[in-house]
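**Student:** Provided below are the primary sequence and the corresponding predicted coordinates.
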Amino acid sequence: MSMNAIWNATAGLKATQAAINVVSQNVANSGTAGYVRRTISTVSTEGNSGVTVGAVTRSFDAAALKQLRSETAGAAYTATRADITSQLDKLYGTPGSATALDGTFNTFTRSLQELTANPTSAAARSTVLSNASALASQINAAASNVQSLRNGIEGQLATDTATASSLLSNIATLNAKIQNTTDDSSKADLQDQRDQAINSLSSYMDLSTVDQRDGTVTVLTGSGVTLVDRGNAATLSFDGHGTLNASSRYSPDSSQRTVGTITATTPGGAKIDLGAPGVMRSGSLAAQFELRDTTLPQAQRQLDDLAAGMATALTNKTVTSTTNPAQIDIGGMKPGNTLTIPVTFSDGSVRNVVLVAGTGASKPVDPSVTSDSTSFAQTFDVTRVPGDTENAIKDALSAMRTQATAAGYKNVPNITATATGSVVTLASNTGTTVGGAGASITQPNSANDFANGYPQMPLFTDGTSKLYTGSVDTSAQITGFAQRIAVNGNLANNSSYLTASGANDLTASGGRAQSLFTSLTSTQQTFSSASGIGGITAPYTASVAQFTQDIISAQGSAASAAATLDNTQQVSLSTAQSRFSQSAGVNIDSEMANLIALQTAYGANARVLTAARDMLNQLLQI
């Protein structure tokens, strides 16, 4: 017998024993989370005199792993959104029920109807005030809960940031160990641990990975920010801003930002704002930023608009201009009242110019606090009306043009204004056509003024004693108004104002109550496009009653859509998990079949050696 046969059999025994060990390891770890099935390769030795053991490698589908991480991020994103939107929807109650927001509103307006029919009843007046207070309190509570949800997210962002940063550090540490490990089996174990860490990280943010030749991986966000490069990892930190309120907002300017953000600090010291829009596109962190900075502030704005609509429906009158020329009387305007001028440009596009009454020099106004968030908005000094109305409006229009030009707008309104007393005449100029104008003017002069401008009255106030006008002098009065709206405290001592027959006549009649009812249920008002009701590109016109129902409907639809999307995404995740498991998991039946084949091969090699031993023994006995 050739010595090659002995060498081949010996090499075969060693290779088969190594393969049996790998199969045994696979079977033993079949239930271990994150374990990827191992395979071992064999290679021919020089001169084809046998085989030797090759590398132990992990067997999985790289495309399936990539899909799993993508679906994990997507599922975390949709689950986070579905959870918060469901909680938000519950704040308004079941639509149509007596305790829902629209039910409480309807109870209040019905009591106004009943007071109309029975104006001399002290009990009916008391019921109106009680129901109005219940409505205001429900709006207060809903708005406070919206901010509570934002605060909860702020706290969760801090916790999740710390966890994600720890995972990045762990991935970098495992990269370094893999780079310095020569034992294939130990390296495979480390790679399993690293992939598990990356999979866990993918639930927080969308990721991509790049395999390096030395066995390490580079981890990047979906937008391309490098988080781990071999043994180096960025550190993540969250600068929480404590308790948030309705005015807390994200800004890329850290001096203007009043909410927390995640900062990634690279090993080289560079700092990257991961909370900026578009940096993270999926995962729970992206969902939390979107909810905190967009979804919940929009819900707050809806409630603020509702509160403002309730207050101004009962205090303001609408004045419209004549046409050709556009003339309008703005007498009686108070800080916060608005003069809206629709303009048409030479290319056919239409945009509103909103002049907001204020005190002092003209200044730009964030259009999101007006009824039209796409408008050109500027204050004018209302204290100069009617004595110097013309110059007050001219100064505002001039400042607005300067602001629009500096901002790079293609179309800049070009309007001229003249005035006689408080009557303003608006005219077109080159490139601009004025179609008319409208103003909203608060009639009462203060929270305890129930006579001026009858039948308007300040039933709802900012707190219990401050007239709501929408002022923007120091800050936007509308911001957070839903948390402050209350029934006018001056009515508690004299509810007869609800049924006054005239400006100076407290004789009971149903006229004022009927007017209040009509103002809330039938009169059309303009609500801001910033609320998202009816679209985000133009103001929305509806009665306060309709707007209340629209809010509940919008939140219900959003919650339903989020739940449906989450259900779909969870199915996608389950499919991705199954696909990866099929490629990387241990199949006991398959492994046992491999084991039987290896045992047969082991026996064959062993018989060769046994035969060689017997032959040598015979030779030695000769």
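**Tutor:** Structure received. Numbering: from 1, shown residues only.

**Student:** Every contact and neighbour count from this point should use C-alpha atoms.
**Tutor:** Will do.

**Student:** packing partners for the helix or strand residue 20 falls within?
**Tutor:** Taking DSSP states H and E as the definition, residue 20 sits inside helix 3-28. In terms of contacts (3 or more Cα pairs under 8 Å, 6 or more residues apart in numbering; DSSP states H and E), helix 3-28 is packed against strand 38-44, strand 51-58, helix 588-621.

**Student:** Report the inter-axis angle for that helix versus strand 51-58.
**Tutor:** Relative orientation of helix 3-28 and strand 51-58, computed by axes from the mean of the first three to the mean of the last three Cα atoms, to 10 degrees: 20 degrees.

**Student:** Quick check: buried residues in helix 3-28?
**Tutor:** The neighbour-count check on helix 3-28 (16 or more other Cα atoms under 10 Å) flags 5-6, 8-20, 22-23, 26-27 as buried.

**Student:** Got another one to weigh against that:
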Amino acid sequence: MSLTGALNAAISSLRVNQANIQVLSANIARANDPNYTKKSLSRESIYLGENQVGGVAIANYASAVNDSLRKQWESLIAKDGTTSAQNKYMQQLQQVLGTSTDQAGLPTLYTQFLTAWQNLQTSPDSDAAQQMVIQYGDQLADEVARIAGAVDAIDRDIKTDIEGSLEDFNGLLEKLFEVNLRLRSSQSGSAGQTELIDQRDALVRQISQYADVRTVERENGAIAVFTASGLSLIDGPPSRFTYDGVNIFRSDDPTQAVDLLFRDGKLRALLDLRLDNSAKGLPASSDPATEIIRKMRSQLDAVVSVMTTTIGQSTTFSAAYDGAGSSLRIEASFQTTIAATPASAQHSTVFLAGDLRPGDIFEVEINGKIFSYTAQETDTSLDQIAAGLAARINTDTTLGVTAINGVASLQIVANASDVPFSILSRANGELPELRSSFFTGTDRYTFQVNQALLDGTQQLKKNAANDVVNALNATDRTFTAAGIALSGVSYKGIFTGMVGTSLLGAKFILDQSKFNAESVTQTEQRYQADVAVNLDEEIANLQVLQNAYAASARLMTVVQQLFDTLQAAVR
């Protein structure tokens, strides 16, 4: 071995050791980076010919890999993305309804509504008891409207989330495409390629949060990405996706929805939450996190229906109220028939009914002015009462209205178009009783207590309380809506069943979300244990390399001394 050969061998060894130390230093510096995998350097011998000293060189750089665990981790990330999104909005819905049936507004308000009717049953002449019935009925209707509005807000939030998530999804595909381009042009086995592969795998994991993916490796570390159903996400230029408010489309084919080709991930969960197959005539999904907006809307409308319908297996609440007889011997009720418009005049009709007796006092209050007529011995029909009231009203020319008497009725007509007026009628100091429709409206938006009760122009039927309480307590009712079917229940059972069904669904999703999150964590830990940096191992390797580096340096020192000695001898 020549001195020059020995020196070259020592220098090449120093260079390789220096590169190896740099790799180990990078491993140690990024030991806590979850997107970094352990790097290593392979050596190869340099052959310069027979009887020639070659030395060593860097063969290639490599990253620690575990493909099976990596793919399992990506799959679990997609499942976690699904249940995390589901849980987020299911919990929001539970906050709207109440986190338990005891705290939920609908069952609580219904119970208060029932109690108010029971108090009215005990004290039918109590004005306070009447007002409590109306008050809790109004609060119950307001709660339905509040939930309906909150469900609509959640629906809008989910829609916005889909749009934002899809934009993020498209951005991640673009980034992965750029990494693929750099990988294709990188030197195989280089340090730069191993860094790009880490970036590639980190991007795939981020994409997995939105959709279930399968990867196929192409040249030089670049990859193609597909959903589990075969939808191409990136294989060359990336696909780009758009959302029209109902379906997801690929930008290059805006006529063919691809929703069903996403089977897991956040996008699938969000699409399912807003899914509504009612237009297709399909029943609601049995999955608690699918079609939740449709289910809640359907159930709220069904609640309105059971509170307003007069048809049922047993007497309904509305049928019980409507069927009760009036407790008033004589009454004067009015009905507004046409609202004031620029083209027509407002007019109302006061209807007189009952058993007329001398001394009965009839009052009509218009715009705060009271006009009264007391029945005389000579008044034998309600037509005469109407005529007497009309005569008194028409004496006041400042009201802006004209009274026209008819058959047991009195019509009040505004003297000009688009001029409103207020009216209130009484007989013997009693407001007229509301004959029917305690609740009005046909859906969750229009459901309310009859306006005549709210504005105080009519009162409840005092004779209705017994029948209403019996109807409210009956336990043979059925309740069917999207996502729920109850039988043999009372009205309270309907309200608690609706909230309870949603609560059970939310609990199921919460448990699934926790399980999937734990599975992701455990799989990540297993993956990191296999491919991540072990500090103790790296420090031990670093010490070995430092010793090798010192040995090579020592060899160079010895060669230098030999050169010095030889040069001195020649001189």
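**Tutor:** Looks like it came in fine. Quick caveat, the model's predicted, so the values are computed rather than measured.

**Student:** returning to what we had before: by how many degrees do the helix holding residue 20 of the first structure and helix 588-621 diverge?
**Tutor:** 150 degrees.

**Student:** Specify the next element, helix or strand, located C-terminal of the helix or strand where residue 188 of the first structure lies.
**Tutor:** Here residue 188 of the first structure sits within helix 184-202, counting by DSSP H and E. Using DSSP H and E, the next helix or strand after helix 184-202 of the first structure towards the C-terminus is strand 207-211.

**Student:** Tell me the residues of the second structure aligned with whatever helix or strand comes next after that next one.
**Tutor:** As assigned by DSSP H and E, the chain's next helix or strand after strand 207-211 of the first structure is strand 217-221. Aligned by TM-score structural alignment, strand 217-221 of the first structure falls on residues 223-227 of the second structure.

**Student:** got it, and stretch 55-70 of the first structure?
**Tutor:** Using TM-score structural alignment, stretch 55-70 of the first structure pairs with 60-75 in the second structure.

**Student:** From the chain's centroid, how far away is that stretch?
**Tutor:** The chain centroid and the centroid of stretch 60-75 of the second structure are separated by 35 Å under Cα atoms, centre = their mean, to the nearest Å.

**Student:** which residues does residue 196 of the first structure contact?
**Tutor:** residue 34 (Cα atoms under 8 Å, 6 or more residues apart in numbering).

**Student:** Check for me that residue 331 of the second structure belongs to a strand.
**Tutor:** Yes. According to DSSP: H, G, I helix; E, B strand; the rest coil, residue 331 of the second structure belongs to a strand.

**Student:** Mind jotting down where the helices sit in the stretch 51-200 of the first structure?
**Tutor:** 62-90, 101-117, 122-179, 184-202 (DSSP state H, counting those that start in this stretch).

**Student:** circling back to that earlier point, next one: the helix holding residue 20 of the first structure to chain centre, how far?
**Tutor:** 58 Å.

**Student:** Then stretch 92-108 of the first structure?
**Tutor:** The answer for stretch 92-108 of the first structure is 27 Å, by Cα atoms, centre = their mean.

**Student:** now swap in stretch 118-137 of the first structure and tell me
**Tutor:** Using Cα atoms, centre = their mean, the offset of stretch 118-137 of the first structure from its chain centre is 38 Å.

**Student:** go on, stretch 234-248 of the second structure?
**Tutor:** 22 Å.

**Student:** buried stuff in that stretch?
**Tutor:** For stretch 234-248 of the second structure, by 16+ other Cα under 10 Å, it's 234, 235, 238, 239, 240, 241, 242, 243, 248.

**Student:** Run through the residues that contact residue 525 of the first structure.
**Tutor:** Counting by Cα under 8 Å, 6+ apart, residue 525 of the first structure has contacts 309, 313, 541, 542, 543, 544.

**Student:** Can you go through the residues you listed and name the buried ones?
**Tutor:** Among the contacts of residue 525 of the first structure, those classed as buried by 16+ other Cα under 10 Å are 309, 313, 541, 542, 543, 544.

**Student:** Which of these fall in helices?
**Tutor:** 309, 313, 544 (DSSP state H).

**Student:** What is the burial count for the aligned residue in the first structure for residue 261 of the second structure?
**Tutor:** Here residue 261 of the second structure is matched to residue 279 in the first structure, going by TM-score structural alignment. Here the number of neighbours of residue 279 of the first structure (other Cα atoms under 10 Å) works out to 18.

**Student:** any idea whether the residue lying closest to residue 279 of the first structure once chain neighbours are set aside is helix, strand or coil?
**Tutor:** Nearest residue to residue 279 of the first structure, sequence neighbours excluded (Cα to Cα, 6 or more residues apart in numbering): residue 223, at 5.6 Å. Under three-state DSSP, residue 223 of the first structure falls in the coil class.

**Student:** Is it correct that residue 223 of the first structure is in contact with residue 276?
**Tutor:** No. Judged on Cα atoms under 8 Å, residue 223 of the first structure makes no contact with residue 276 at a distance of 11.4 Å.

**Student:** ok, residue 200 of the first structure to residue 509 of the first structure distance?
**Tutor:** 69 Å (Cα to Cα, to the nearest Å).

**Student:** go on, residue 499 of the first structure?
**Tutor:** Applying Cα to Cα to residue 499 of the first structure and residue 509 of the first structure gives a distance of 5 Å.

**Student:** Quick one: neighbours of the nearest residue to residue 454 of the second structure once chain neighbours are set aside, just the number.
**Tutor:** Nearest non-adjacent residue to residue 454 of the second structure, counting by Cα to Cα, 6+ apart: residue 134, 7.3 Å away. Other residues lying near residue 134 of the second structure total 22 when counted by other Cα under 10 Å.

**Student:** What is the equivalent residue in the first structure for residue 134 of the second structure?
**Tutor:** Using TM-score structural alignment, residue 134 of the second structure lines up with residue 129 in the first structure.
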